[in-house]
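In: what follows is a predicted protein model with its sequence.
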Amino acid sequence: MIVKFLSKSASFKGVSYNTRKIDRNKGELMKVSGFGPLQAMNGLRPKDYINYLKAVSAQNTRVKLPQLHVAISTKGRSHSGEQLTEIAEQWLKEMGYGDQPYLIIFHKDTHNNHVHVVSTRVDKQGKKISSAYEKLRAMTALYRVLKLDEAEQAKADLAVALSYNFSTKAQFMLLLEAKGYAVRESTGKFQLVRSAKVVHEFDAALVADQMKSYVFPELRQKQMSAVFHRYACLYDTTLVPDLVSLPGGLKKTSSDYHSDLSVYLKASFGWELIFHGKQGKPAYGYTIIDHEQKQVFKGKQVMDLKELLAFRTQVNPDQLPLGSDAIPERFAAAGAQNSPIPENDTGAASHISIEWKPDAFADHHPGFSTPIDISISDDIDDEATHGRNRQRKRQARTNTR
C-alpha cells in the first residue's frame, strides 16, 4: 500500500476533480467530516465544500497553497472502498488532520483500488499543520495504521524477491523497485530505501548465491513464446508512455510504457512487462517478470522487442470464436497453435482498445506512439502511485537485464 501526495492548490481543485469522478460514476463519496453545520444540509454542491475549505484556510494568509490532496492506493482489489476509507481516516489522525474538514472519495475505475483525501493544511485556529518530513512521516504513519513494521516488511519483500529465479543483479533490483523501493549497492551491501530512509540493509552475497543457482526455465520460455505469438496479433503491441499527474489536473508522459498486450498479459497470466528507455524516446529493451512461477526473463529470450513491436492488431478478438481457430493462419503455419499453453489460458478476453494511428513519430519509430490527450477523465494516478522508482535508469547496467 502506498501514500501519494498530489498537487497543492489555493482553489481546492481536488474537490472538483473528485466530484467529477462521482458524476461520471467512476468514484464514490465515502466520508465527509469536519464541515460543521454544512454536513446537515441537503443538495450540497462541490462549491459549498470548496468555500468552506477556503474560509478555514483564509485564517492563515502565509499558507499560499493550503490544499492537502492525497491518494492512498492498494494493490489490485486487495482492499475494498470501505477498508481503504477506514485506513484513510486513521492515517489522517496520525498525520494531525483528524479534526480537519475532509472528504474521502473511493475511485473504482482503475486496476488498483484507491481513495483520494482532500483537506486543508490550516486548522480551525489558523495554525498550519506541520509538513516537516511529510513524505517520510506519511509512510511511517501508514505502517502504524496497518500495524506493520517497515524493517520487517522490507525483510519480507526481500525474501520474496530472493525466491525468484533471476540471472542478473539488475533483474533482482527490478523486483524490489516494482515494490516501491530504491535499491542501492556499495561495498558488498545492498540497501533498501523508501521515502529517503534506509529501511533494510543486507549482504550482497545473498544475491550472488541466488544467481549461482539460476537455471534457465526452457519449458516456461516455450510456453510464454507461444502465448506471445498467439495474443500479439489480437492485442495492440504499440507502446504508449504512462502518464504522471501534474498540478492543475494536467498530465505528462513518463519513461515507463504499457501496451494493450502488456495489460492483457499481466491481468490474465501475471506476466509483468517492464520496458526500458528514456523519457520521450523509444524503448530499447524489456524484462518479463512471471509472478506465477517466479521467473525473470530478458524480453528477447521470449520475443525480441523488434518482433514484438512489428505486430499490429489485425482483428477484433470479440468477433473471433474461442479456441485455436482464433489464431490467424500465418501463426498456425509457424506452429504457434501446437505450442504448449499455460493451463490458465482461457482463450479470449474482453478487448482493450487503443487505436494506433500512424504519424511522423510512429513512422520513424515503429511500435511507439505519443499520447496527445491530457484529459483527466481517465484517472491513472494510482499507477503513478505504484510507479517504479527508477533512480538508476540512466546507468549503463540497465542493458544487462
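Out: The structure has been received and is ready for your questions. Everything numeric here is computed off the predicted structure, so don't read it as measured data.

In: for the rest of this, base every contact and every neighbour count on C-alpha atoms.
Out: OK.

In: quick check, residue 84 in a helix?
Out: Yes - per DSSP: H, G, I helix; E, B strand; the rest coil, residue 84 lies within a helix segment.

In: what's the neighbour count on it?
Out: 24 (other CA atoms under 10 Å).

In: could you look up the SS state of residue 221?
Out: Using three-state DSSP as the criterion, the local structure at residue 221 reads helix.

In: put this next to the first one:
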Amino acid sequence: MNKIDMENLGLSQRFITESTLYNSLHIGRVISQYKNLYKIITGDGELTAEVSGKFRFAVKTVSDYPTVGDFVMIDRTEDISGNAIIHNVLTRKSTFIRKAAGTSNDEQIVASNIDVVFICMSLNNDFNIRRIERYLGIAWDSGAEPVIVLTKSDLCKDLSDKLTEIYTVSMGVDVIVTSSMSEDGYLPVKNYLGRGKTIAFIGSSGVGKSTLINKLIGENILETNDIRNDDKGRHTTTRREMFVIPNGGVVIDTPGMRELGIDSADLSKTFVDIDELSAKCKFIDCTHTNEPKCAVQDAISTGSLTRERFENYLKLKKEARYDGLNARQIENEKLNEIFKEFGGMKSARKMLKEKNKSNRKF
C-alpha cells in the first residue's frame, strides 16, 4: 500500500518534534468532524477516531477538543477493531474561534493550523467594504496570513472603482481578482498553494468559495450555489472538511467559518491607520469626538480618513466589548457608557440620590 505524503498535508518538523513526547502513539491530522467522531489521516491511510475517556475528563473548555486541521496523537494507524482513540492534540500554530452554541461563553475552535486564509467576496451583490474590515480583523487574530479574493469579476461593471475602495482598507494585504467564467479564472488563487500549506476560505455563502475549491482540487466535490435574489447565499457546506490537493497542500472548508464572532478579531492590524492617528492626538485617552487637536477628527475633516471607516471601527470595537454578555449585562454596559462622564452608572445613581436628599431638605 502506498504511503500518504504527510508533509504535503502540513506535517512540519515542529509537530514531529512535539509528537516524540508521546511514546507508543502515532501522529495523524483531523480532516473532518461529525458530532463526536473524527476522520483522521495518517501515513498509512484514513480511519475514524474518538477522544479517550481520560481526554474527555481532562478538558476544561470546548476549545480543548480536536477540530479540523489539528494534529493529534492516536493509538493506531489501521482501521481495525473499532474506532481509533485520540489521546492528545498537538499545540496549534493558528486558530479560528467562534462562540460555542448555547448560552455558555465557551470558545470553539472551528479550524486550526491554517497558513493562509482567503477572504472571499463577490464583485456583484455581496460586495461590502465594511464586511472586508470585519473579516480582516478575524483573519489577523487567527495567526494565519489573510488574502482578499474578489470573485465573479465577469459580473462587475466598475472593477477599478471597487479595487480603489478595497485598497483603502486592505493595509498591505494581497488582493486578487478571479472569474468563474473562464477556465483559468482561478489560477491567481492557485499561486498561493504549495506543498505542506494549509489554506482556508472565509466569506458569505454563494460568493464562489465552493467553485474555487472544486477548481483547485480538480473535481466537483462540493455543491455550488449562487447568491439568491435577496443577496443571501444558500449554505452549501454542511460539515467541516479538509481536501488534499496533490503536491499543493490542503484546503479547509467549514460552515463554522461563516459564524465567527468579532470577539476573535485583531482590530489593531485591520485599523492600523486609525491607531497611528490616535497616537498623534493631544490627549492619550482621546475619544476622537470633541477633544481639541484630535488627529483622527482632523484626518476625517481633510478626507484622508473616511467617516464610514471610522464609524465601522467604533462599531466593531463595541461588538467586541458586548460579545458574550447577556441582555442585562449589555444594558448595564450601555448605561455605563452613557454615564461615563459621571464616573459610571453606579456613581451617577449615588449623585442622583444625594441630589434628591438635598432637595427634600427644602
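Out: Arrived safely. What you see is a predicted model; the values in this text were computed from it and never measured.

In: got a TM-score for the pair?
Out: Structural agreement between the two chains, given as a TM-score (TM-score structural alignment, normalised by the length of structure 2), stands at 0.26; 157 aligned residues with a CA RMSD of 6.9 Å.

In: for residue 211 of structure 1, the count of nearby residues, please.
Out: Burial of residue 211 of structure 1, expressed as a neighbour count using other CA under 10 Å, amounts to 18.

In: which SSE is it in?
Out: Following DSSP states H and E, one finds residue 211 of structure 1 within helix 205-212.

In: again, but for residue 111 of structure 2
Out: When secondary structure is defined using DSSP H and E, the element that contains residue 111 of structure 2 is strand 107-112.

In: for the helix or strand just after that strand, packing partners?
Out: Note on strand 107-112 of structure 2: by DSSP H and E, the next helix or strand toward the C-terminus is strand 116-122. In terms of contact count using 3 or more CA pairs under 8 Å, 6 or more residues apart in numbering; DSSP states H and E, strand 116-122 of structure 2 is assigned the packing partners helix 129-142, strand 145-151, strand 198-202.

In: kindly recompute the last result at 7 Å.
Out: Strand 116-122 of structure 2 is packed against strand 145-151, strand 198-202, with contacts defined by 3 or more CA pairs under 7 Å, 6 or more residues apart in numbering; DSSP states H and E.

In: give me the angle between the strand holding residue 111 of structure 2 and helix 129-142.
Out: Regarding strand 107-112 of structure 2 and helix 129-142, their directions subtend 90 degrees when assessed with axes from the mean of the first three to the mean of the last three CA atoms, to 10 degrees.

In: thinking again about what came up before, so which of the helices and strands packed on strand 116-122 of structure 2 gets nearest residue 50 of structure 2?
Out: Ranking those by distance to residue 50 of structure 2, with CA to CA as the measure, places strand 198-202 first at 23.3 Å.

In: tell me what angle the closest one forms with strand 107-112.
Out: Between the axis of strand 198-202 of structure 2 and that of strand 107-112 there is an angle of 120 degrees, by the same axes, to 10 degrees.

In: what packs against strand 198-202 of structure 2?
Out: Helices and strands touching strand 198-202 of structure 2, by 3+ CA pairs under 7 Å, 6+ apart, are strand 116-122, strand 249-253.

In: tell me the buried residues in the helix holding residue 211 of structure 1?
Out: 207, 210, 211 (16 or more other CA atoms under 10 Å).

In: same deal with stretch 145-158 of structure 1?
Out: For stretch 145-158 of structure 1, the neighbour count (16+ other CA under 10 Å) marks 145, 150, 154, 155, 158 as buried.

In: pull out the buried positions in the longest strand belonging to structure 2.
Out: The strand spanning the most residues in structure 2, taking DSSP state E as the definition, is strand 26-34. Using 16+ other CA under 10 Å as the burial criterion, the residues of strand 26-34 of structure 2 that qualify are 26, 27, 28, 29, 30, 31, 32, 33.

In: nearest residue to the third one in space, please, no chain neighbours.
Out: For residue 28 of structure 2, the nearest residue in space outside its immediate sequence neighbours is residue 42; the separation is 4.6 Å by CA to CA, 6 or more residues apart in numbering.

In: hmm, that neighbour is touching residue 26, no?
Out: No - between residue 42 of structure 2 and residue 26 there is no contact, the gap being 8.2 Å when judged by CA atoms under 7 Å.

In: can you add distance to residue 165 of structure 2 and mean neighbour count and give the helices and strands packed on strand 198-202 of structure 2 back as TSV?
Out: Rendered in TSV, the data for these read as follows (distance: least, CA to CA, whole Å; neighbours: other CA atoms under 10 Å):
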stretch	distance to residue 165 of structure 2	mean neighbour count
strand 116-122	13	24
strand 249-253	27	24
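
In: those: which one's closest to residue 269 of structure 2?
Out: Among those, strand 116-122 sits nearest to residue 269 of structure 2 (CA to CA), with 15.3 Å.
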